[in-house]
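Peer 1: Show me the folded form of this:
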Amino acid sequence: MKFSIKQTQLYKFLNYCNEYNLEKTILDCGAGGANPPLYIFEKSGYKTYGIEISDSQLEKARNFSNQAGINLNISKGDMRKLSFEDQSLSYIYSYNSIFHMSKNDIQKSINEIKRVLKPGGLCCLNFLSLEDEGVGTGKELGNNEFLQMERGEEVIHSYFNIDEAESFFSDMKIIYKENRIIERLYEGKKIKQGYIDYILEKSK
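Peer 2: Below is the predicted model:
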């Protein structure tokens, strides 16, 4: 079966998770798509859970699971209101997903992630930076928040300066941070993307 993960930074997160002596439970907030990254955690012995708000992306993930003969436990859900008990999961990530909402909703989502995460657990989040070429395009909704076209659909993109997002998780320990600027070809056109990646530990 063909499997290709584009979010290679999640391999780094997997390595960090493997170093911690916690129950191997993990949640992906934004888990849909034809190549769900939860697969690499399932293959490493983790009990996986995923939520996805898009019906089409959820269907793609379910098709993958059926073809692979596995159950990644991906269901319809909204990261602004997680249906998990307090302090119930060891590891959580939202990669290339959480910035598709307003900054107010991002705050709600991160509060939910912190609620569900076990003490000493890890989460991995990434944000669009002001280095990204998308800043300023589309309809402005708020402070560096824009409604933009992506794959034929209107979606929100929120952009952050280098330290701005840290106000959301000032009560957590930053154990990894990377400011990435990528130039690549997309549909024959050179584009510039900017991301700020975090791996964070919840206080014990």
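
Peer 1: Every contact and neighbour count from this point should use C-alpha atoms.
Peer 2: Noted.

Peer 1: How many residues are close by Gln107?
Peer 2: Gln107: 18 surrounding residues under other CA atoms under 10 Å.

Peer 1: Could you also give me the structure for this next sequence, so I can compare it with the first?
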Amino acid sequence: MKLVLRQPQLYRFLSYCNESNLEKTILDCGAGGDLPPLYLFLEHGYKTYGLEISDSQLNKAKEFSGKNEVKLNISKGDMRSLPFEDESISFIYSYNSIFHMTKKDIEASINEIKRVLKPEGICCLNFLSLNDEWYGEGKELGKNEFLQIERGEEVIHTYYEINEAEKHFEDMEILYKEDRVIERVYEGKMIKQGYIDYIAKKSNL
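Peer 2: As a prediction, this is how the structure comes out:
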């Protein structure tokens, strides 16, 4: 099966990974769903690992794996405490997942990602920006942190100013950054979404 991702930015991340000389191992933090992006990396010869905290999303990923007879190695887990040794994975991403936590937990998760990344390993993360049309809605939990309804459930959405996330990458080399605003039809309505994408490389020191 040829996979076409709903997250086209991960194709750019794949190209950065393919240019690296590191072993082709990759971890997805937030790997569940009915169309796991890890499949794209599996197609390109990567040894894949994934963590998913939601049972329903994990079950969807397992159904996908069974239907397509692939082993993506997605298991239940929390990105705030990654079950991997220091400097053991070459490439790590968390796409459209990490901002469903408070800023305190986001920082803990990014520290874990940096711990597990190999020297010169590359990570890809994205954050919600203040340009998103849902910014400010819902119950406020902290500065730019809100509990909002998504698909009938209460979900944390945390928003960042344009340069706010730079602090997480001060000990890394930022290879790519993009401030995106997109408009698309969602559930029959045109919506505006704002994201800030990063691809960063860990130092080899």
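
Peer 1: can you list the residues that contact stretch 24-41 of the second structure?
Peer 2: Applying CA atoms under 8 Å, 6 or more residues apart in numbering, the contact partners of stretch 24-41 of the second structure are 3, 5, 14, 45-54, 57-61, 63-64, 72, 74, 78-79, 89-95, 97-98.

Peer 1: try 7 Å
Peer 2: With CA atoms under 7 Å, 6 or more residues apart in numbering as the test, stretch 24-41 of the second structure has contacts from 3, 5, 46-52, 57-58, 60-61, 64, 72, 74, 79, 89-94, 97.

Peer 1: Same question for stretch 107-119 of the second structure.
Peer 2: Stretch 107-119 of the second structure is contacted by residues 79-82, 84-91, 202-204 when judged by CA under 7 Å, 6+ apart.

Peer 1: Now that we have the residues you listed, which of them are buried?
Peer 2: Buried members of the contacts of stretch 107-119 of the second structure, counted by 16 or more other CA atoms under 10 Å: 79-80, 82, 88-91, 202.

Peer 1: Secondary structure for those - can I get that in JSON lines?
Peer 2: Below are those laid out as JSON lines (DSSP: H, G, I helix; E, B strand; the rest coil):
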{"residue": "Met79", "secondary structure": "coil"}
{"residue": "Arg80", "secondary structure": "coil"}
{"residue": "Leu82", "secondary structure": "coil"}
{"residue": "Ser88", "secondary structure": "coil"}
{"residue": "Ile89", "secondary structure": "strand"}
{"residue": "Ser90", "secondary structure": "strand"}
{"residue": "Phe91", "secondary structure": "strand"}
{"residue": "Lys202", "secondary structure": "strand"}
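
Peer 1: Let me see the ranges of the strands in the second structure.
Peer 2: Ranges of strands within the second structure are 25-29, 47-52, 74-76, 89-94, 117-129, 139-142, 145-150, 153-160, 172-186, 189-202, based on DSSP state E.

Peer 1: which residues in the first structure does the fifth one match up with?
Peer 2: So that's strand 117-129 of the second structure. Here strand 117-129 of the second structure aligns to the first structure at residues 117-129, judged by TM-score structural alignment.

Peer 1: Any idea how far that stretch is from the middle of the chain?
Peer 2: 9 Å (CA atoms, centre = their mean, to the nearest Å).

Peer 1: Average offset of it relative to the second structure?
Peer 2: Stretch 117-129 of the first structure differs from its equivalent in the second structure by a mean of 0.2 Å after superposition (mean CA distance after the TM-score superposition for the first structure).

Peer 1: Go through that stretch and flag the buried ones.
Peer 2: Buried residues in stretch 117-129 of the first structure, defined by neighbour count with 16+ other CA under 10 Å: 117-129.

Peer 1: quick one on the thing from earlier: from the contacts of stretch 24-41 of the second structure, list just the buried residues.
Peer 2: The neighbour-count test (16+ other CA under 10 Å) marks 46-52, 57-58, 60-61, 64, 72, 74, 79, 89-94, 97 as buried among those.

Peer 1: one step back: between the buried residues of stretch 117-129 of the first structure, which is closest to Ile156 of the first structure?
Peer 2: The nearest member of those to Ile156 of the first structure, counting by CA to CA, is Leu128 at 11.5 Å.

Peer 1: surely that closest one meets Asp163?
Peer 2: No. Leu128 of the first structure is beyond contact range of Asp163, at 11.8 Å (criterion: CA atoms under 7 Å).

Peer 1: and the strands of the second structure as CSV, adding distance to Glu107 of the second structure?
Peer 2: As requested, those are exported to CSV (distance: least, CA to CA, whole Å):
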stretch, distance to Glu107 of the second structure
strand 25-29, 14
strand 47-52, 17
strand 74-76, 20
strand 89-94, 13
strand 117-129, 12
strand 139-142, 15
strand 145-150, 14
strand 153-160, 12
strand 172-186, 15
strand 189-202, 15
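
Peer 1: nearest to Glu19 of the second structure, of these?
Peer 2: Among the strands of the second structure, strand 117-129 sits nearest to Glu19 of the second structure (CA to CA), with 10.7 Å.

Peer 1: Give me the angle between that closest one and strand 189-202.
Peer 2: Angle, strand 117-129 of the second structure to strand 189-202, by axes from the mean of the first three to the mean of the last three CA atoms, to 10 degrees: 150 degrees.
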